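Participant: here is a sequence with its predicted model. Questions after.
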Amino acid sequence: MYQNLEEHNRLVNRYLKIFFIVTLYWSTSILTVFVNKHLLSSESVNLGAPVFMSWFQCVVSAAICFAMSRCSRKYPSVFSFPNGDPLNIDTFRKILPLSLLFTLMVGANNLSLKYVSVAFYYIGRSLTTVFSVLLTWLILRQRTSFKCLLCCAAIVVGFWLGVDQESLTTVFSWRGTIFGILSSLALAMYSIQTKKSLSYVNEEVWLLSYYNNLYSIVLFLPLIILSGELETIITYPHLLAGWFWAAMILSGFCGFAIGFVTALEIKVTSPLTHNISGTAKACVQTVIATHYYNDARSALWWTSNVMVLVASAAYTRFKQLEMLRRHQQQSITTQKA
């Protein structure tokens, strides 16, 4: 009786922890999207340099981690930060693939957000689950059930329906849509690689965030030059305004928070759960965006959103049942042995 109660309490605590982290991820992610959109496209700011903004977010994130690291050494009783050396060549070699994906994901995210509305941002990045299935087959050679493939097909149909309906509006951008697709691919790969990279840093999310942002600072620099944003930044009329840098620092804090809670959610759940969580969050984000911007949409446009959400939820359920059956079969095989 006592053991059952203890096991029950342990499960309750685990689910509460997961619920809190998922809620934190949703809140942070939605806030980050709206802050970034304001910086990139609002009449008052209109920075127009998404790659530079991504780079600055990495600078702020790395600075936060560095400050935490120093404070933990000076005041260990107050601050706690895992020990690590970002300049270690072996560490750099192991974390670099994740940083490359992180750079691609964040850069494509902000580039997509520059050209599309916040409402369509969800549909533009809805193919993450489909890419996860493709990568699982290509990299791990693991086949997906027919039911899950049907769900992926429904997601693709929902995506194309959303694109078709969005193309009827004046804000549609093929460039933003392509960057959204690229971001979905990068996110699917990033989720898988994060789980692997956490093992290199003893499951320390803080340390992984520190390394990831520090390496991405260097990776973003040539992209700023190649994208032609250097001239945009130099000629920006509000470059010396205090309110502009306050907004940029806020965006940097948001960028740090979303990177941290993303790794944390993947750590306590799984890459698959994180992808589905992101899809469901984006649906809520779409509803908020249409109300906030007074953005009226057609019934077919909303149908595309519902199709993607329902198909993603069904995919998750089918995957959970498959994993449960596989676990039961392994248990039976172990007992027989």
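Facilitator: Arrived safely.

Participant: contacts and neighbour counts: CA atoms only from here.
Facilitator: Fine.

Participant: now do the buried residues in the one helix or strand residue 327 maps to.
Facilitator: Element membership of residue 327, judged by DSSP states H and E, is helix 299-336. For helix 299-336, a neighbour-count test (16 or more other C-alpha atoms under 10 Å) marks 301-302, 304-305, 307-309, 311-316, 319 as buried.

Participant: structure two is appended below for comparative analysis:
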Amino acid sequence: MVATTSQPSDSHPPSRTRVALTVLFHSSCAIWSTILSKSALNGVEAPVTLLALQTTVQLVLLTGIGLFTGWIQLSRPPSAWIAILPLTIARLVGILAKTYCLASVNASVYQIARGLLLPFTLLLSLMVLRPRPYYPPLSLAGCAVVMSGFGAGMTADYSQMLTSGKGVLLGIGSSFTTAVESVVVKKFLGKGDEGMWQMVWMSNAMAVLFYIPLLPLSGELTAISGLMEPTPEGAEPGPSVHKFLGMAMLTGLSGFLLTIATFMQIAVTSPTTHMIVTAARGVAQSSLAIVLLGEALTVDRAGSMLLILSGSGLYGWAKDRHMQSKKPPADYLPVSSRDEPTNEVEMKPR
């Protein structure tokens, strides 16, 4: 039987403990996945190859665990695969943009480069989600602070030649595609006959097929094969293909956990909450990049990160205060309201 997780969440809001543990699990997986991926890309700049190996490892793990637990079914009708195609494309484009961005910027500035995630998520949520979310003026002010943090950080990094123009553009593109991915996943989790685990497995299976033509088109196979040639005597040893493959396996494991954590977090939170957590974990990620990868943290980067975190916090606080103000006092709820669950669903935060 395929596990379905989206339906219960529609009638019973998840507990605070479940939300907190899910967010903590997702943040931990995301941080280590980023650090491990950047470590692999520092040796060999082959984003598509890295992602292809990661996705293959994830698919093997998902297949083994899913078949053992009965959470997935290998045989699905063509209509099911066609229905899941938009989700697969959104996730594939999103992860490609994020990985190319990570290859072009330092891990310590990665979250700053993707600082436009909040405004893109707000805009897409208004365009796609129904009913349309309402954003209080104070939350929009928080969005403006986030945008100023992105602008200040990227301008300073670009002027000091710490980040290239390519890195800035990839950061903008990655912010947009991640926002698209969050909103698309949120829509798919609430509709369709496939459960969360089945959707994860199907989207990864199709992604592997997409990587088959992408690998030769990327030109990375030539670079990888060059690493396998013996180093001339007396020359400095270059990057090791064995180290790259080993890191790819580790990132595949962390990516597997991150994929599950992403679906779990979006299932119990809104796309904007998902985005706020993504911004908040930037501090821990930057600190680990400085310690483990030897990257520099400038005053401009620290100030930009502070603006992004402050703006995200202001947005979240204003949004939560607005939702709390819409809830009637518990003492004045009529007894008959217990028999009307539809009203409760309409009042719960999304």
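Facilitator: Great, that's in hand. Nothing here was measured: the structure is a model prediction, and the numbers come from that model.

Participant: helices or strands next to the helix holding residue 327 of structure 1 in the packing?
Facilitator: helix 146-166, helix 271-292 (3 or more C-alpha pairs under 8 Å, 6 or more residues apart in numbering; DSSP states H and E).

Participant: looking at the ones you listed, which is closest to residue 251 of structure 1?
Facilitator: Residue 251 of structure 1 sits nearest to helix 271-292 of all those, at 17.6 Å, using C-alpha to C-alpha.

Participant: what's the average distance of the closest one to structure 2?
Facilitator: Comparing helix 271-292 of structure 1 with its match in structure 2 after superposition yields a mean distance of 1.7 Å (mean C-alpha distance after the TM-score superposition for structure 1).

Participant: other residues contacting that helix?
Facilitator: 22, 26, 30, 118-122, 126, 128-129, 132, 188, 191-192, 195, 262, 265-266, 295-296, 305, 309, 312-313, 316 (C-alpha atoms under 8 Å, 6 or more residues apart in numbering).

Participant: also stretch 295-302 of structure 2?
Facilitator: 106-109, 112, 152-153, 156-157, 289-290.

Participant: measure that stretch end to end?
Facilitator: End-to-end distance for stretch 295-302 of structure 2, by C-alpha to C-alpha, to the nearest Å: 13 Å.

Participant: ok, residue 160 of structure 2 - how many residues close by?
Facilitator: Neighbour count for residue 160 of structure 2, taken as other C-alpha atoms under 10 Å: 10.

Participant: ok, back up a step: could the buried residues of helix 299-336 of structure 1 go into CSV alongside distance to residue 154 of structure 1?
Facilitator: Listed next are the buried residues of helix 299-336 of structure 1 as CSV, based on distance: C-alpha to C-alpha, whole Å:
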residue, distance to residue 154 of structure 1
301, 15
302, 15
304, 10
305, 11
307, 7
308, 7
309, 10
311, 6
312, 9
313, 11
314, 10
315, 10
316, 14
319, 16
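
Participant: just the residues you listed now: which is nearest residue 247 of structure 1?
Facilitator: residue 305 (31.0 Å).

Participant: that closest one touches residue 160, doesn't it?
Facilitator: No. Residue 305 of structure 1 is not in contact with residue 160 according to C-alpha atoms under 8 Å; the separation is 10.7 Å.
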